[in-house]
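Visitor: Let me see the structure of the following:
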Amino acid sequence: MPAQVPDPPRLRPGAPRRLPAVPVPGWRESLPSWINRLCLAYEVRGPDIIPALGLNVRGEMRPTTAGLALSPPSIAALGAATGFSEQTIGGMLLSRFTATALPNLPRPPYGHPGALTAWAAGAWALRRHSNFCPRCLARDGRWRLEWKLPWSFVCLDHVIYLCNRCPRCGRAQSRLCWGRDSRECRLMQPASDAAALLRADLPLRKEPNAVCRGRLDEAATVPVTDARAFEGQERLMRWLYGAVDESAREEEFASLTALAAQCLTPEMLRRAQPELRPVLPLDGDAWPRTQPELSPLWTDPLWMAAAAHVAQRLSATRYRPERSVLWLNLRQPGPAHPWKRLYWRNPALHGTALVFGPFHHDTEHMREALRTGLVALPYQGPAYINTHSPYRVHPAAGSKVLPYPQRSE
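Guide: You can find the predicted model right below:
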């Protein structure tokens, strides 16, 4: 009996035609990076290639949603235009991490601008920006998918820490300038900002703006000498990309890393290598206030590397979750310490991260941190409650922070 041929995917009217030549997606390459290479191959810009790929669903290709997720009709249309399978296309989207790093991600399409507001308030993802490895960009110009996640802070191929700023203008990269060299900063530097222009070696012009054109592949790199940070990155990659059972084994380590990232102090890094200790300044402001997405310290690759160092150190001693959380509690600064006044996040941690972020998982470390008061669930309105989380917050308006775990029904 001949094998049954599966029915072709149903495409909406006006489905795109098959493109004659399409570059093969790279290993762990993101969708925006692959679209950019497609634009370069056909010498077109993004607005011209997007309709040819069938990506016309409203809201899916905005700067804050491109590469996040695609609706089934868009995946079918993209597969028809390029010949790639649904698995290949899904592997280039951040939605592949919904079971690990990005829980409770709303399903596309995101037709309304506020469709992702509740989820994005606490999601640990760089939607507008991306970290990068200068040596990887110099090699092939491809942007990796995990660079959009704070969980990725070390390039395991080149054993260096990732960068997060242009070496010329000092601004984070969005990588949505399709049809341009992906190794060049294409951000517009306001001409009115004379100090920024002089710092970027750009002439003062009368034009309203000027393109930076800094070479990202020439950015200075920091070699990884801290073995615990490197081992922690390997474990987090197994959590993100590993098989189901392998990922489940590293879930407790990811939870411990998240806790350490939120309550990191200089006392915890006395045994770390020199490249990790300077990430904890005692004065000044480490983050520009004009870039709100970069305000949380966990978006700094060196900060997350320091948190992974702490988590790996506790894991190497085979501390039970009770002792690991106690160790973190004992090293918190007092109320009069300058570190407490400048950088310490309150016990409720960062906004809604406990509800939507890495604390989504019901781990032993998280339960112990809640029980001892190291962390607390902040009040959340009904629109911000994670229905998948085992932890609930008292819904009454004006209620106090009530860190009580309660399994969802």
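Visitor: contacts, neighbours, all on C-alpha from now
Guide: Noted.
Visitor: Tell me how far the most centrally placed residue in the chain lies from Leu402.
Guide: The centroid of the chain falls nearest to Leu149 when counting by C-alpha atoms, centre = their mean (2.1 Å). For Leu149, the distance to Leu402 (C-alpha to C-alpha, to the nearest Å) stands at 29 Å.
Visitor: For Arg183, give its distance to Thr65.
Guide: 22 Å.
Visitor: more neighbours, those two?
Guide: Neighbour count, other C-alpha atoms under 10 Å: between Arg183 and Thr65, Arg183 has more, with 22 against 19.
Visitor: Not including adjacent chain positions, what is the nearest residue to that one?
Guide: Leu216 (5.3 Å; C-alpha to C-alpha, 6 or more residues apart in numbering).
Visitor: re the thing from before, look up the closest residue to the residue nearest to the centre of the chain, ignoring the ones flanking it.
Guide: Distances taken as C-alpha to C-alpha, 6+ apart put Ala125 closest to Leu149, at 4.9 Å, once the chain neighbours are dropped.
Visitor: Would you confirm that that neighbour belongs to a strand?
Guide: No: per DSSP: H, G, I helix; E, B strand; the rest coil, Ala125 lies outside any strand segment and is coil.
Visitor: What count of nearby residues applies to it?
Guide: 22.
Visitor: quick one: contacts for it?
Guide: 102, 148-150 (C-alpha atoms under 8 Å, 6 or more residues apart in numbering).
Visitor: Now rank the residues you listed by neighbours and give me the top one.
Guide: Taking other C-alpha under 10 Å as the neighbour criterion, Lys148 ranks highest of those with 24 neighbours.
Visitor: Could you also give me the structure for this second sequence? I'd like to compare it with the first:
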Amino acid sequence: MPDATVRPAPSQETAPRRLPAVPVPGTRESLPSWISRIALAYGIHQSDVLQALGLSTRGEMRPTTAGLALSPCSVPAIHRATGIAAETISGMLLSRFAATALPNLPSPPYLRPGVLTAWAVGAWVLRRHSNFCPHCLARDGQWRLEWKLPWSFICLEHMVYLRNRCPRCQRVQSGLPWGWDGRVCRLRWPSLEVSPSDHIPHPHCDGATVCRGRLDQGVAIPVTDPLVLEGQKRLMRWLYGTAEESAAATEFVSLTALAAQRLTSTMLLRAQDELRSAHRPFQPRNAELAYAWTDPLHMAGAAHAAQRLAARLYRPERAVQWLLIKQPLNHLTERSRYLWGTSLVFGPFHHRTEHMRQALESKLVALPYQGPAYINTLCPYRVHPVAWTVNRPDPRGPQ
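Guide: Just a heads-up that it's a prediction; the model follows:
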């Protein structure tokens, strides 16, 4: 007898069906990494696994928004499709750091391309790429959540510095394998700037255009600097702590951010060889790595300087003066001293810390141009919307 059950027509708004089995989310694993492992287990493509999880109709899984946050209806949809608790799913999103590293994150869904523009101008987050630990990838192929933040530059489990490039093609990794093995580079091989008469064979003899470099076989630099190690532990406690627990650590975070913007080789004279040999004047090779804080070793050097100042129990004015005297003579006349995101509440300078006030008063840094589209009335530092105007904080404080 034919089945008379009426089945609804397939639609993107239909609630996702329960998947038979899904991998268990790893400790501190990011949501895109977990979704990619689901797709890899079922052998399906990105669009299919997103539709199976009820995410195909929303703008939350684009390359620039994947893993930031989910709309209220997306979390229950993933829960119904996988059986994983909603609290676990929310814990795999960068929005869990809204109280510390990523304040004022706009609410999803991000259906319009420009909804994150103003926030992304000042936010310190690796939106298009991710750091990684080769040893962690070799063990389970999972991409950790904190690897998307510049505040994480050391793997505390394997005691090595994180990397951000493929050891073969030297291209920055996105951390979005989307159904492929997360330990293999899936980026296309960069074009070689050679004349047509030159015959340079492709690294793969089969004529493939994908790198396929092994990320888990890259060389990781061991950590031997005790100040860097202690600084990373303090930053991780600040990241995963509550707002009350992390309040005392905001001064150290602000000091680390100042050191990251002002880091020079003279600040690393007492550092271990892995930092002194790796430090060099920042010259971005990729548009995504346009800022100094996107380099894990650079952030490690900043943590070394901040921890050195914190260990001496310097007062904020003394610590800022130390950063000031370590600058080259011609450094104070350059526009590079304008801190990126200082005038916005979205970056690491949204805290009204003593170190930030002292840095502004001593003219170690200056507020950047605050255009009409980015004027932030919540910022404690008032600045007139005039291009490249040096301003000091309003002594009256927030109005």
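Visitor: Provide the TM-score value for the superposition.
Guide: Superposed pair, TM-score by TM-score structural alignment, normalised by the length of structure 2: 0.90. Supporting alignment: 383 aligned residues with a C-alpha RMSD of 2.4 Å.
Visitor: In this structure Ser107 of structure 2 contacts Ser71, no?
Guide: Yes: counting by C-alpha atoms under 8 Å, Ser107 of structure 2 does reach Ser71; the two are 7.4 Å apart.
Visitor: Do a quick rundown of the strands in the stretch 51-200 of structure 2.
Guide: Secondary structure of the stretch 51-200 of structure 2 (DSSP state E, counting those that start in this stretch): strands at 154-155, 160-161.
Visitor: Quick one: the helices in the stretch 201-350 of structure 1, in order.
Guide: Secondary structure of the stretch 201-350 of structure 1 (DSSP state H, counting those that start in this stretch): helices located at 227-241, 244-249, 251-262, 301-316, 321-330, 338-342.
Visitor: Pipe these into a markdown table and attach distance to Ala196 of structure 1 per row.
Guide: Below are the helices of the stretch 201-350 of structure 1 laid out as a markdown table (distance: least, C-alpha to C-alpha, whole Å):
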| stretch | distance to Ala196 of structure 1 |
| --- | --- |
| helix 227-241 | 33 |
| helix 244-249 | 44 |
| helix 251-262 | 31 |
| helix 301-316 | 24 |
| helix 321-330 | 40 |
| helix 338-342 | 26 |
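Visitor: Could you find the counterpart of Lys400 of structure 1 in structure 2?
Guide: The equivalent of Lys400 of structure 1 in structure 2 is Thr389 (alignment by TM-score structural alignment).
Visitor: so that match, which of the three states?
Guide: Secondary structure for Thr389 of structure 2, judged by three-state DSSP, is coil.
Visitor: Identify the residues contacting the spatially closest residue to it that is not a sequence neighbour.
Guide: Nearest non-adjacent residue to Thr389 of structure 2, counting by C-alpha to C-alpha, 6+ apart: Tyr369, 6.8 Å away. For Tyr369 of structure 2, the contacting residues are 385-389, by C-alpha under 8 Å, 6+ apart.
Visitor: Compare the residues you listed with structure 1 and list the ones that remain.
Guide: Contacts from those that recur in structure 1, judged by both residues aligned by TM-score structural alignment, their matches' C-alpha atoms under 8 Å, are 385, 388-389.
Visitor: coming back round to it: which of the strands of the stretch 51-200 of structure 2 has the highest mean neighbour count?
Guide: strand 154-155 (a mean of 24; mean count of other C-alpha atoms under 10 Å).
Visitor: and for it, what are the contacting residues?
Guide: By C-alpha under 8 Å, 6+ apart, the residues outside strand 154-155 of structure 2 that reach it are 133, 160-162, 223, 229, 232, 296, 300.
Visitor: In TSV: those, plus distance to Ala118 of structure 2.
Guide: Putting the contacts of strand 154-155 of structure 2 into TSV (distance: C-alpha to C-alpha, whole Å) gives the following:
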residue	distance to Ala118 of structure 2
Cys133	31
Val160	34
Tyr161	31
Leu162	29
Val223	36
Leu229	33
Gln232	29
Pro296	25
Ala300	28
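Visitor: Most neighbours out of these, which is it?
Guide: Counting by other C-alpha under 10 Å, top hit in the contacts of strand 154-155 of structure 2: Ala300 with 30 neighbours.
Visitor: residue in structure 1 matching that one?
Guide: So, by TM-score structural alignment, Ala300 of structure 2 is matched to Ala305.
Visitor: does its match really touch Ala229, like I thought?
Guide: Yes: assessed by C-alpha under 8 Å, Ala305 of structure 1 is found in contact with Ala229 at 5.3 Å.
Visitor: hang on, the earlier thing: dump the contacts of Ala125 of structure 1 into JSON lines; add distance to Val355 of structure 1 as well.
Guide: JSON lines is the format used below for these (distance: C-alpha to C-alpha, whole Å):
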{"residue": "Leu102", "distance to Val355 of structure 1": "11"}
{"residue": "Lys148", "distance to Val355 of structure 1": "20"}
{"residue": "Leu149", "distance to Val355 of structure 1": "17"}
{"residue": "Pro150", "distance to Val355 of structure 1": "17"}
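Visitor: For Leu259 of structure 1, state which of the residues you listed is nearest.
Guide: Pro150 (13.6 Å; C-alpha to C-alpha).
Visitor: Share the number of residues neighbouring the residue nearest to the closest one when sequence neighbours are not counted, please.
Guide: Using C-alpha to C-alpha, 6+ apart and skipping residues adjacent in sequence, the residue nearest Pro150 of structure 1 is Thr299, 5.3 Å away. When neighbours are defined as other C-alpha under 10 Å, Thr299 of structure 1 has 24 of them.
Visitor: Look up how far Leu102 of structure 1 lies from Thr299 of structure 1.
Guide: Taking C-alpha to C-alpha, one finds Thr299 of structure 1 at 15 Å from Leu102 of structure 1.
Visitor: rewinding a little: so who does the match of Ala300 of structure 2 touch?
Guide: 153-154, 229-230, 232-233, 276.
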